[in-house]
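Participant: coordinates for the following, if possible.
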Amino acid sequence: MLGFLIFMRKEFLKKLKSYGIESRILLAVSGGKDSMTMLDLFSYFKDELKLDLVVCHFNHSLRDDADRDEKFVKSQCKKYGLKFYSKKEDVLLYSNENKLSTEEGARFLRYKFFDEIKRIENLDYIATAHNKNDLAETVMMRILRGTGINGLIGIQSERGDLIRPILDFSREEIEKYIEKNNIPFVDDKTNFEDMYLRNKIRLNLFPILQNEYNPKISDALSRLSNIAFDFSTISREYILSKEGLLWEFSKDKILVYIEKLKLQSRSFRNIMYRDFFEFISKDPDGINFKIIEEIDNLIFSKTGKYIEIKNVIFKIEYDKLLIFDKNINESVETDFYYENLDFSLYSTRFFDIIIEQSNFDEFTNLKQNKNLLFINKKYLKSLKIRNRKNGDFLEFEFGKKKLKDIFIDEKISKEIRNNIPIFEIDNTIVWVPNTRRSNRYLVDGKDDIIKIKVLSKENLWRD
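Facilitator: Below you'll find the predicted structure:
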């Protein structure tokens, strides 16, 4: 018995040191065998490593005995001398209201609570008690649902501030540790009901695989997870090396240059679509091959075509493929209106407008610059700055043209069109920055010339 305990504690300590662990850790404890083993191991090294431990318990309100579990964990924290937090939520109600599965709703609320306590207590890490069998079940579940390489990674031992220090221990090792140390625990009876896919895999599929095919199936799937992690890391490093050459970030969107993308191999494009989808959606299950094909066909389509997958948009915008979260990147429009202008700085959400004194020489040298408007000072009080309106047009020497058509010609993204400042005098548009100018109200005298320039706060003009 002593040898086994030494082994468990030695391996646990090695894992903590591999994290470069800091002193303040939040332990997520449900009261089951896994989390009580983790709690006991952390407590064993608490003084040696000078750990500041806080325990939290999330009550899902999904079982009649959920309150019992909360009281049990609270009592154990008193035994270990650790600070305790708990929170009770109606997971079923939240999941129904937000059109989520019970598992998705529970996970969201649970980790939201963990993050709240971590912030309140100024902690460094959140530790959860996932084990090797949990990892194997997650990998198998994703295989059955259909997943890419990234989905095979399953549960990672460390991700940001989240650590899983007993992930290398099997369920059998944990049960043995519980038994040898006489550690109390509570059972979640739903773990023995095959109403969820994970439970069906644990209770029905794995026993068949272990008894008839591979008694160490959990180890095999754990190794597969590690291999997938290595492949995923290499592919992501290669995709990142293409930033600035093939793709770039702009305002929470990923922009991919279509003509350069077409020169890449089909295999690379498929991997890139999966990686960008998973990055935006935070969904490790990825997207199936049929959808990958639809996205790839999209790059040969005309502007405006798009595909929506789980709130992630893949959209053709002229010569670029845009990838973004629908909920974050819905068009943001800010109304603005300025009149009675003077030498000053005027600012909108996306642009700075600077009005300053100029001279005839500067006008002569820079009058073709689309980013600048030169007018005589006498027109300044009549000048107004506003948003675009329906039906706006510009007048030219030989006719007029709708502003909408000009934006299309200039390939200005729809997301920014209603935010570009429009300059008008006497209800006539005289300038659309970086785009077109009317021939009216230009400089008609050499004195009192002013210069107006519009600076984009980000590179927004064209996607």
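Participant: drop to CA atoms for contacts and neighbour counts, all remaining ones
Facilitator: Will do.
Participant: where exactly do the strands run in the stretch 1-150 of the chain?
Facilitator: For the stretch 1-150 of the chain, applying DSSP state E, counting those that start in this stretch gives strands covering 24-28, 52-59, 83-88, 125-127.
Participant: buried ones in the third one?
Facilitator: Same thing as strand 83-88. By 16 or more other C-alpha atoms under 10 Å, the buried positions in strand 83-88 come out as 84-86, 88.
Participant: picking that back up, out of the strands of the stretch 1-150 of the chain, the one nearest residue 200 is which?
Facilitator: Closest approach to residue 200 among the strands of the stretch 1-150 of the chain (C-alpha to C-alpha): strand 52-59, 23.5 Å.
Participant: which residues sit against the closest one?
Facilitator: Identification of contacts with strand 52-59 by C-alpha atoms under 8 Å, 6 or more residues apart in numbering yields 23-30, 46, 66-67, 70, 73, 77, 82-89, 110, 113-114, 117.
Participant: cool, and stretch 86-105?
Facilitator: Residues outside stretch 86-105 that contact it (C-alpha under 8 Å, 6+ apart) are 56-62, 70, 106, 109, 113.
Participant: among the residues you listed, which two are most distant?
Facilitator: Distance extremes for those: the farthest pair is 56 and 62 at 17.7 Å, using C-alpha to C-alpha.
Participant: tell me which of these two has more neighbours.
Facilitator: More neighbours surround residue 56 than the other of residue 56 and residue 62, with 24 against 15 (other C-alpha atoms under 10 Å).
Participant: for comparison, sequence B:
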Amino acid sequence: MLQKFQNHLLHNFQFLNGKKILLATSGGKDSMVMVHLLQQLDYKIGIAHCNFQLRGMESFEDQNFVQYYAATNNIPVFITQFDTKAFSEDYKISTQVAARELRYNWFYELLETEKFDYILTAHHADDNLETFLINLSRGTGLEGLIGIPEQNEKVIRPLLAFSQEEMEEYARINNIQWREDSSNASDKYLRNKIRHHLVPILKELNPNFLSSFHKTQTYLQEAQVMVEDASIMIYQQVAKQDNEAIYFDLQQLKKLPNYKSYLYQWLKEFEFSAWDDIYDLVESQSGKYVFSSEFRLLKDRDSLILSPINSVNEKEEYSIAENQKEVNIPLNLSFCKVADISIVSNKTIFVDADKLKYPLILRHWSDGDSFQPFGMNGKSKKVSKLFKDEKLSLLEKENTWLLCSNDKIVWIIDVRQDERFRIDNTTKNILKIQLE
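Facilitator: Below is the predicted model of the structure:
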């Protein structure tokens, strides 16, 4: 196995040569085999061990075993202890997820503080098969079936090409000592049930099952690359993006023979889970939306709009003093007196300065707001009706601000000026207000 492992590293991970490598080491057979292999090949290594304090004294015996091995073999060792149960309870996650988050966060800290280049873990081919079967049982998409990646940023898994049997044989021949995790014998966890009961049946049906499985995963990985390439090309035809949101053109989307698959590819990274609700949005009425933890997908006429969840505080207000020349929060506005008017636009208005009552107020709109649209000779109009006429999306409405004098709207910023503050033949002082 040593020669095979060396060839594997030279062919697939040649960039590890001369690098400082941190080995995630539990003290179990797999990680101890990995440590031994890299020792034999004279890589510059260090050992990182996490004590999750989940198995009483066993956890501390594992820690002592790893510390003793590192000291005996003159290998730098880094040890940490986690109150994993408390962490899982505080964040309402499983102990497995808690342990994974804790250890990888710590590994990345060690990369920075101890100047390691990469983290190596001892996942092997049987682990990969178990992960595949777990994901298959949960109904994941294609990315859940392509297996554990050999490299994920700074994390390398160099043993994925090797079976459990190969690891056991290497440990036996080289008299490698390890610690046996008693929880591995329990069927409490789904992974253990698959390992103890399902995998042996598959290997009995086909002694070369792992080899066949590896070929299948290779085909799945190639298919995933094709899917991602197609997804990128179609995205460019269907989606437009600005600083606030991504807009999916529904007319273009519905021309696709399987638009649900494309939506899944585009939205999965935003942590949505209610996929049936998302697919239903395509045919829903405007204003319907679906949330993930941090994003919202909104149906608006002929578009789906993806944006961060807007934490708008409708009571949020900002005061503007009489001699203030500019505002930088929440918008960039400038105020200056001019002798004459130039071009008026949604971003630039000219008002009669003597009609303003200070302080001016910047605030969000509310349902009861009304104003007198510029050029409509004193007729009032609901702000909500203007938004409807202008076909503003919910996102645009939420991001619209009003500039007010007392209880009167001076400007629906970037939309329409109010008639009551326009300049006329009696105006003596002109104030130019501009949205930068």
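Participant: go through the buried residues of strand 83-88 of structure 1 and name the one nearest residue 180 of structure 1.
Facilitator: Nearest to residue 180 of structure 1 among the buried residues of strand 83-88 of structure 1, with distances taken as C-alpha to C-alpha, is residue 84, at 25.8 Å.
Participant: and that closest one, what's its match in structure 2?
Facilitator: Using TM-score structural alignment as the criterion, residue 84 of structure 1 maps onto residue 77 of structure 2.
Participant: make a ChimeraX selection of the buried ones in the contacts of strand 52-59 of structure 1.
Facilitator: Here is the ChimeraX command that picks out the buried ones among the contacts of strand 52-59 of structure 1, judged by 16+ other C-alpha under 10 Å:
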select :24,25,26,27,28,29,30,66,70,73,77,84,85,86,88,89,110,113,114,117
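Participant: surely residue 404 of structure 2 is in a helix?
Facilitator: No - assigned with DSSP: H, G, I helix; E, B strand; the rest coil, residue 404 of structure 2 falls outside any helix and is strand.
Participant: tell me the contacts of the residue opposite it in structure 1 once aligned?
Facilitator: Aligning on TM-score structural alignment places residue 404 of structure 2 opposite residue 424 in structure 1. Residues in contact with residue 424 of structure 1 (C-alpha under 8 Å, 6+ apart) are 383-385, 430-431.
Participant: list the buried residues for the helix or strand encompassing residue 209 of structure 1?
Facilitator: Taking DSSP states H and E as the definition, residue 209 of structure 1 sits inside helix 206-212. Neighbour-count burial for helix 206-212 of structure 1 flags residue 206 (criterion: 16+ other C-alpha under 10 Å).
Participant: repeat that for stretch 423-434 of structure 1.
Facilitator: Of all the residues in stretch 423-434 of structure 1, those buried under the rule 16+ other C-alpha under 10 Å are 423-425, 428-434.
Participant: what about those residues, which are in strands?
Facilitator: 423-425, 428-432 (DSSP state E).
Participant: for the residues you listed, work out which two are farthest apart.
Facilitator: Largest separation among these by C-alpha to C-alpha: 425 and 432, giving 12.5 Å.
Participant: between the ones in strands among the buried residues of stretch 423-434 of structure 1, which sits nearest residue 165 of structure 1?
Facilitator: Distance to residue 165 of structure 1 across those (C-alpha to C-alpha) is lowest for residue 432, with 58.5 Å.
Participant: and that closest one, how far is that from residue 401 of structure 1?
Facilitator: 13 Å (C-alpha to C-alpha, to the nearest Å).
Participant: tally of neighbours for residue 311 of structure 2?
Facilitator: Counted by other C-alpha under 10 Å, the residues lying close to residue 311 of structure 2 total 7.
Participant: matching it against structure 1, which residue comes up?
Facilitator: Per TM-score structural alignment, residue 311 of structure 2 is aligned with residue 331.
Participant: that match - nearest residue in space that isn't next to it in sequence?
Facilitator: residue 415 (5.3 Å; C-alpha to C-alpha, 6 or more residues apart in numbering).
Participant: what's the average distance of the helix or strand containing that neighbour to structure 2?
Facilitator: Secondary structure from DSSP H and E places residue 415 of structure 1 in helix 414-417. Taking mean C-alpha distance after the TM-score superposition for structure 1, the mean distance separating helix 414-417 of structure 1 from the aligned residues in structure 2 is 4.5 Å.
Participant: coming back round to it: these two touch, right, the match of residue 311 of structure 2 and residue 418?
Facilitator: No - with contact defined as C-alpha atoms under 8 Å, residue 331 of structure 1 does not reach residue 418; the gap is 9.1 Å.
Participant: if we can go back for a sec, could you dump the ones in strands among the buried residues of stretch 423-434 of structure 1 to CSV with distance to residue 349 of structure 1?
Facilitator: Putting those into CSV (distance: C-alpha to C-alpha, whole Å) gives the following:
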residue, distance to residue 349 of structure 1
423, 16
424, 20
425, 23
428, 24
429, 21
430, 22
431, 19
432, 17
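Participant: with respect to residue 308 of structure 1, which of those is nearest?
Facilitator: Set against residue 308 of structure 1, the nearest of these by C-alpha to C-alpha is residue 432 (32.5 Å).
Participant: ok, now which ones touch that closest one?
Facilitator: Contacts for residue 432 of structure 1 (C-alpha under 8 Å, 6+ apart) come out as 420-423.
Participant: rerun that using 7 Å as the cut-off
Facilitator: 421-423 (C-alpha atoms under 7 Å, 6 or more residues apart in numbering).
Participant: okay, those in a markdown table with distance to residue 228 of structure 1 next?
Facilitator: Below are the contacts of residue 432 of structure 1 laid out as a markdown table (distance: C-alpha to C-alpha, whole Å):
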| residue | distance to residue 228 of structure 1 |
| --- | --- |
| 421 | 49 |
| 422 | 52 |
| 423 | 55 |
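Participant: which of those residues lies closest to residue 342 of structure 1?
Facilitator: Residue 342 of structure 1 has its nearest neighbour among the contacts of residue 432 of structure 1 in residue 423, at 14.1 Å by C-alpha to C-alpha.
Participant: surely the closest one meets residue 433?
Facilitator: No - with contact defined as C-alpha atoms under 7 Å, residue 423 of structure 1 does not reach residue 433; the gap is 8.4 Å.
Participant: now do the same contact list for the match of residue 84 of structure 1.
Facilitator: Neighbouring residues of residue 77 of structure 2 by C-alpha under 7 Å, 6+ apart: 46-48, 67, 70.
Participant: OK, contacts around the closest residue to residue 388 of structure 1 other than its chain neighbours?
Facilitator: Excluding its sequence neighbours, the residue lying closest to residue 388 of structure 1 (C-alpha to C-alpha, 6+ apart) is residue 418, at 5.4 Å. Residues in contact with residue 418 of structure 1 (C-alpha under 7 Å, 6+ apart) are 333, 387-388.
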